[in-house]
Every structure is written in structure tokens, then in C-alpha cells.
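# let me see the structure of the following:
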Amino acid sequence: MTPTRRVLFRLLPGAALLGAAAPSAARAQGTAWPSGPVRLIAPFPPGGSVDTILRLLQPHLQRALGTPIVVENRSGASGALGTAALARAAPDGQTFGLVFDTHAVNQFIIPSLGFDARADFAPVMLVGTAPMLIAAHVARPWRSLAEAIAAAKARPDTITYGTVGVGSLAHLTMTLMQKQGGFRLVHVPYRGGGPMSTAAAAGELDLAMATNAGLGGQVGTTLRPLAQTGARRSPNLPDLPTVAESGVPGIDALAWWGMLAPARTPEGIVRRFHAALEEALAVPEVRARLSGPMGIDVVASSPEAFGAFLERQMEIWGQVVRENNIRPE
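Below you'll find the predicted structure:
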């Protein structure tokens, strides 16, 4: 994967007028923060789940903070390029970033990452989690995961599956599935959910593996869901069996999205941004969009709970990387 050098900026129309709006509760507390537009880094391309979530939160954060919110897409290297930019940002509360589950494993896969996944960031919030879906293009003959696995056993290393990148949770989970189920697929990594879902919808892949959000609304139209990766069926997809129910035991993997700040960002600013996120996530339309078409269970954790969650994810998936000798492709 070649990190893109293109930086995309998008400012919500009318955001420049917010400076003239009545002071929000945050400004009424008498501090200088925010002192200007707040930048939200999306380490994946437009169209993927990270970008979609930030665009959904953007107007509500603008209202809560009384300042323009700028979403900046800096994609590449399974999210590491944009996350490195976040690590280098000034810890003044003017830059935050929404990371995907790749953040917990990039340090084990990418040489010379350029930042410390633990020390260079301050956790803000675990925004939400979701099961990943394994889906086939509707032109493929498989009606269940068991049928797709049987085809893979009959023709090893011929059936393709796409993910958002090497070391992504989908890649690691499918690695475990192949070991547990005794079959072999061909991994095709992409630079985000947008490019991957586009390729899957066009029939360029046999299977696609991502959250419902990451599959870009294609489930039920161009893509047929075969199984979900959680230990239990998602309430958003009660009729879709789990991987374990489909004959591959021991699989329990949920994708996640979390907000980070640069390390040494003042705790007071982290708390106030966290409160603005809580406010945005409490908007009924936002929750409906996340839980409905995107299939995300909103968590809205405390910074401390997100920090503990990150540690567990790094331990679990770091071990999978080491035991399976996963390297960049």
C-alpha cells in the first residue's frame, strides 16, 4: 500500500459563520479553547466508516463547541499515515483523530512506524463497536459461509477476500478463521472501506470483510451477507449467523472506532471535547444513523475506559500477528 500524499479538506457550508454565534457552554467557562477551527483527522479515505462517522458528528460538534470543525482525510498504511500526523500535532486541543481497529496492530506490522501507539496519544472516547460481516457478491453462488469455505477447500488459494488493509481486524480475524477452519483464501488489501466496498460491489472480489458501515451500504444489494464475526448475533442483524454458528469455532471479533488526542493535550480540554462528543452522540438522528445503516453499537466510553480497552486490543491482536508471522504485503 502506497500512502497517499493528497490531503482532502472539507468545511461544512456556513461553518465560518459560527464564530458570530452565541457563545457555547464551553466558551462560557472562560478559557481560550477552542481558539479557532478544530481539525479532525480521518486516517482513511472518503467514503469509509471513519470518514462517514466524522462527517456525521461534524455539525453537532460545531454547535457544541461554537467553532468550525474541519475533517481532514490523510489515508495510507492502514491508517498509520494519518495517525502519525495526529501524533505530531500540537497538544493544544485544536487537533483530534478518529482511529479504527488497525491502530491497535499497526505497531506490530509496520516497520519504523514513526510514533508510539501508547505514549504519543491521549485516549478520549471509544465511540462504538460493530461486528464485521463476511459478504459475497450476489453473482457468486454461495448462500452461506459454509458453502464458501467448502469452495475454498476444493480450490485452495483461488478465492479472494478484501479488507481495509494488512493487519486490519478483518485480516487478522480471517487469518484465525483459515487456521481454525482449514481453508485458504487470497487476501486483497485496500486503503480503506471506500475503495474496498467499491471493488466488492463491482464484483472484483469474491468475498468482502468489513463492518456494515465499511461495506458502504452494499449489503442486501450487490453484496450478500454470509456471517458476522461477533460471539453473538448483533441485534441489528438478528437473522445473520455468526462465524461460530457457521462451523468455525472460537471467533469473536468486533471492529471499533475511537477518538484520540495528541499526548500531553490538557486534561481539561480532553474532558470538554469528550463532553461535546457525548452531546453529539446523544442526538437521536446520529444514533439512528449509527445503529441503523451503519450497524454500530454506540459505546461513548470514558477516556479511562478507552485507554484500558486499547491495552487489551493491543495484547490480543499483537499476539495474533506474532503467532502468524503477519508482515506488510
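# going by C-alpha atoms from here, please, whenever you check contacts or count neighbours.
Will do.
# just checking, what packs against the one helix or strand residue 273 maps to?
Assessed by DSSP states H and E, residue 273 sits inside helix 267-281. Where contact means 3 or more C-alpha pairs under 8 Å, 6 or more residues apart in numbering; DSSP states H and E, helix 267-281 is packed against helix 49-65, strand 121-131.
# could you find the closest non-adjacent residue to residue 108?
residue 318 (6.2 Å; C-alpha to C-alpha, 6 or more residues apart in numbering).
# center of this protein, which residue is that?
residue 100 (3.1 Å; C-alpha atoms, centre = their mean).
# contacting residues for that residue?
For residue 100, the contact set (C-alpha atoms under 8 Å, 6 or more residues apart in numbering) comprises 50, 79, 255, 256, 257, 258.
# quick one, the helix ranked longest in the chain and helix 267-281 angle?
Taking DSSP state H as the criterion, the chain has its longest helix at helix 303-323. Put simply, helix 303-323 runs at 90 degrees to helix 267-281, going by axes from the mean of the first three to the mean of the last three C-alpha atoms, to 10 degrees.
# strands of this structure, residue ranges please.
8-11, 38-42, 69-73, 95-100, 121-131, 133-137, 160-163, 186-189, 207-210, 223-228, 254-262, 297-298 (DSSP state E).
# deepest of these, which one?
Comparing the strands of the chain by mean neighbour count (mean count of other C-alpha atoms under 10 Å), strand 207-210 ranks first with a mean of 29.
# what does that one contact?
With contact meaning C-alpha under 8 Å, 6+ apart, strand 207-210 is reached by 132-137, 159-164, 170, 193, 196-197, 200, 215.
# off-centre distance for that strand?
Centre-to-centre, strand 207-210 and its host chain are 14 Å apart (C-alpha atoms, centre = their mean, to the nearest Å).
# one more to put side by side:
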Amino acid sequence: MTRITRRLALGAAAATLAAPALRAQGTAIRIIVPFAPGGSTDAVARLVAPGLTQRLGAPVVVENRSGAAGAIGTDAVAKARPDGLTWLLTFDSHATLAALLPQLPFNPDRDLDPVMLIGGAPYVLACKPDKPFRSITDVVDAARARPDAVSFGSTGNGTIGHLTMVLLQGRTNTRITHLPYRSGGLAVNDTVAGHTDMMIGSAAVVHPHARSGTLRTFAQFGPQRLPALSDLPTVAEAGLAGLEAEAWWGVFAPHGTPQDAVSRMNAALKESLNEERVRATMQEVQQARLVASSPGELATFLAREVAKWGEVVRANNIRAD
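Model (predicted):
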């Protein structure tokens, strides 16, 4: 092959690889977060958006569409054109949608393709500092003394935080009043204001407030203590072995999105998450265990989560708000 012919061939190959990105120039890429602003899912989406804009060659816009435990925003993605311009960045409640809402207008398995499991963070219990709870035992004792009088906030009916508290009540034979919110940020606000006795949320959304002193954490549901919360015992240490729950964030695409577009998004996410600033924020502020999985690894992980938490939803006849 002559030098000129080789240059032409290399140039054609480069143009072919660049074409999808060039077609996206000037066209916004949407990341739909199916929860209100202020929660950890919204924070993760906005954290990676600048890096994605740089790597995908198009502006990346985060759009919040909250409601029905994440089903409203997820439905918008499931029905979007599979052109690589619409993506879903969602929370762990995605695993319970089919069990929670039997009449969903979409099928989570058929209508969405996995892209990446970003990572996870353990659920923690927190309260306003003037509340009396300093351990999971304090909560159990108070709930037994006054059934239904103690309240907790979560990000909504059927979310993993809510289901974890359902399991806790079953294990301890207690009744605790549930106050569902539309995002972790709203649950934090009411807990800080004292409108609910405590809240369950991911360490990602609770830790900044614990660090500033507006909330006090007193139990974590991870398999071991978080380094940043090394003084905070796990519920297993309090005698509730096996009661574990971890929040997680995953990215999905409308079914049929071209594989090369999925691969580009996966690669752009990995590179964005590996930026020093982003990685530090995820680990130190969001308290996340980064995974940055392949699409197939997310599919396998999700199947396990669906089986585990779907059973809790069905066994307790839980429905969305």
C-alpha cells in the first residue's frame, strides 16, 4: 500500500469513528433522573455531566422527572427514541418497579438496556441531633413502647430504604410510621427540621449533613463499617445479622440503542468517574464504592436485586404512592 493510499484509508477510518460524535454536535444529550433535585441520584448525574459533555462532543443536560418511585422518569426513557440522545440514571428502586407497580406502562427488562452500574453506598439511619436515638436499639425500644408513634422518612414507598425498614420491623416485631418523600433531599430537609423522628437514606445523601452537624447518624446497613463513618456500628453488630442494604446508581438506555452508542457512553462514564475530582467526590462526599461495571455486569447485578427486593414488596403487599 502506498503512503498516500494508507493516509486515505486511515482518514476514512477516523471519519467513520468520529461520525456519531459529529452528528451529535449541537444536539443535547439528556440524562433523565427519575427523582426530584437534591438527592444522591441527582448529585451523581450532575457530577458526571461535565465529563460526559467533554467526551461525547455534545452538551449533556440533566432532566429531573420525579414521581411513582421513579416510574414516571423511567417511562419517559423507555419510550424515547433509541438514538443515543436519551439515557436514564436511576437509583436502587429501579429493582422494585415491576413488583411495586404491576400495571407499569413499560417493561423494565424488555424496554431498557443496561449500560453501567456506577457504584453503591450503604443505607444509614440518621436523626436530628436533639432526638433521643443513638443506636438501633434505641429505635426498637421506642417503637415497642409506643407502636406507630415513632416515624421515619424515606425516598418513597417501595424504595430500598423503605423496604429495609419493613424488614427491620418484621425482625424486631415493631411498628414504625413511614413518611415517604419524593427524593432524599426532601427527606433530609424534614429530618433536619424535626418533622420526622429519623430517616433512612444512602450514606451519599446523609453524610454531608452528618459532617456539618445538622444530622446525627446512628446505624449503617452495610456489611462492614464505612471508613468515613468508622465510629458508626452496623446493624449486624447490634444483633441484626443479615439485614443489609446498599443504595446503588445505574445507567440504562432505551431498548434498541445501538451497541456502539452504549459502548461510547460506558467508556465516557468510566473516564469521567476516573477523573481525580469526580472520584474524590464520589468516595469522600457520596461515600460510594465505585464499580463502573460493564453492561453485562449490571444486568447480572440487577437480576439479583429484583429477586431479593421484589419478594419483600410482594410479601408485604406494598404499593407505590
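# ok so, going back, which one of the helices and strands packed on helix 267-281 of the first structure lies nearest to residue 86 of the first structure?
Among those, the nearest to residue 86 of the first structure by C-alpha to C-alpha is strand 121-131 (8.3 Å).
# which part of the second structure matches that closest one?
The aligned range for strand 121-131 of the first structure in the second structure is 112-122, by TM-score structural alignment.
# after superposition, how close is the matching stretch to the first structure?
Mean deviation of stretch 112-122 of the second structure relative to the first structure after superposition (mean C-alpha distance after the TM-score superposition for the first structure): 0.4 Å.
# mind telling me what residue 152 of the second structure corresponds to in the first structure?
Residue 152 of the second structure maps onto residue 161 in the first structure, by TM-score structural alignment.
# so how far is residue 205 of the first structure from its match?
Relative to residue 205 of the first structure, residue 161 of the first structure is positioned 6 Å away (C-alpha to C-alpha, to the nearest Å).
# equivalent analysis for residue 212 of the first structure, please.
17 Å.
# so which of these two has more stuff around it?
Counted by other C-alpha atoms under 10 Å, residue 212 of the first structure and residue 205 do not tie: residue 212 has more neighbours, with 26 against 22.
# do you know how far the closest residue to residue 117 of the second structure other than its chain neighbours is from residue 69 of the second structure?
Leaving out its chain neighbours, the residue that sits closest to residue 117 of the second structure by C-alpha to C-alpha, 6+ apart is residue 250, at 4.5 Å. Using C-alpha to C-alpha, residue 250 of the second structure is found at 15 Å from residue 69 of the second structure.
# likewise for residue 16 of the second structure?
41 Å.
# please apply the same query to residue 225 of the second structure.
Distance, residue 225 of the second structure to residue 69 of the second structure, by C-alpha to C-alpha: 28 Å.
# neighbour count: those two, which is higher?
residue 69 (29 against 18).
# counterpart of the more buried one in the first structure?
So, by TM-score structural alignment, residue 69 of the second structure is matched to residue 78.
# what's the burial count for the spatially closest residue to its match that is not a sequence neighbour?
Nearest residue to residue 78 of the first structure, sequence neighbours excluded (C-alpha to C-alpha, 6+ apart): residue 165, at 5.4 Å. When counting by other C-alpha under 10 Å, one arrives at 25 neighbours for residue 165 of the first structure.
# hmm, residue 258 of the first structure is touching residue 127, no?
Yes: taking C-alpha atoms under 8 Å as the definition, residue 258 of the first structure is a contact partner of residue 127 at 5.2 Å.
# map residue 285 of the first structure onto the second structure.
In the second structure, residue 285 of the first structure lines up with residue 277, judged by TM-score structural alignment.
# count of neighbours near that match?
Residue 277 of the second structure has 11 nearby residues by other C-alpha under 10 Å.
# so what does the residue nearest to residue 108 of the first structure match up with in the second structure?
That one, residue 318 of the first structure, aligns with residue 310 by TM-score structural alignment.
# now swap in residue 46 of the first structure and tell me
So, by TM-score structural alignment, residue 46 of the first structure is matched to residue 37.
# show me the contacts for that match.
With the criterion set at C-alpha under 8 Å, 6+ apart, residue 37 of the second structure makes contact with 43, 64, 183, 185.
# out of those residues, which two sit at the greatest distance?
Farthest pair in the contacts of residue 37 of the second structure (C-alpha to C-alpha) is 64 and 185. Separation: 13.2 Å.
# next one: residue 20 of the second structure from residue 14 of the second structure, what distance?
Note on residue 20 of the second structure: its distance to residue 14 of the second structure, by C-alpha to C-alpha, is 11 Å.
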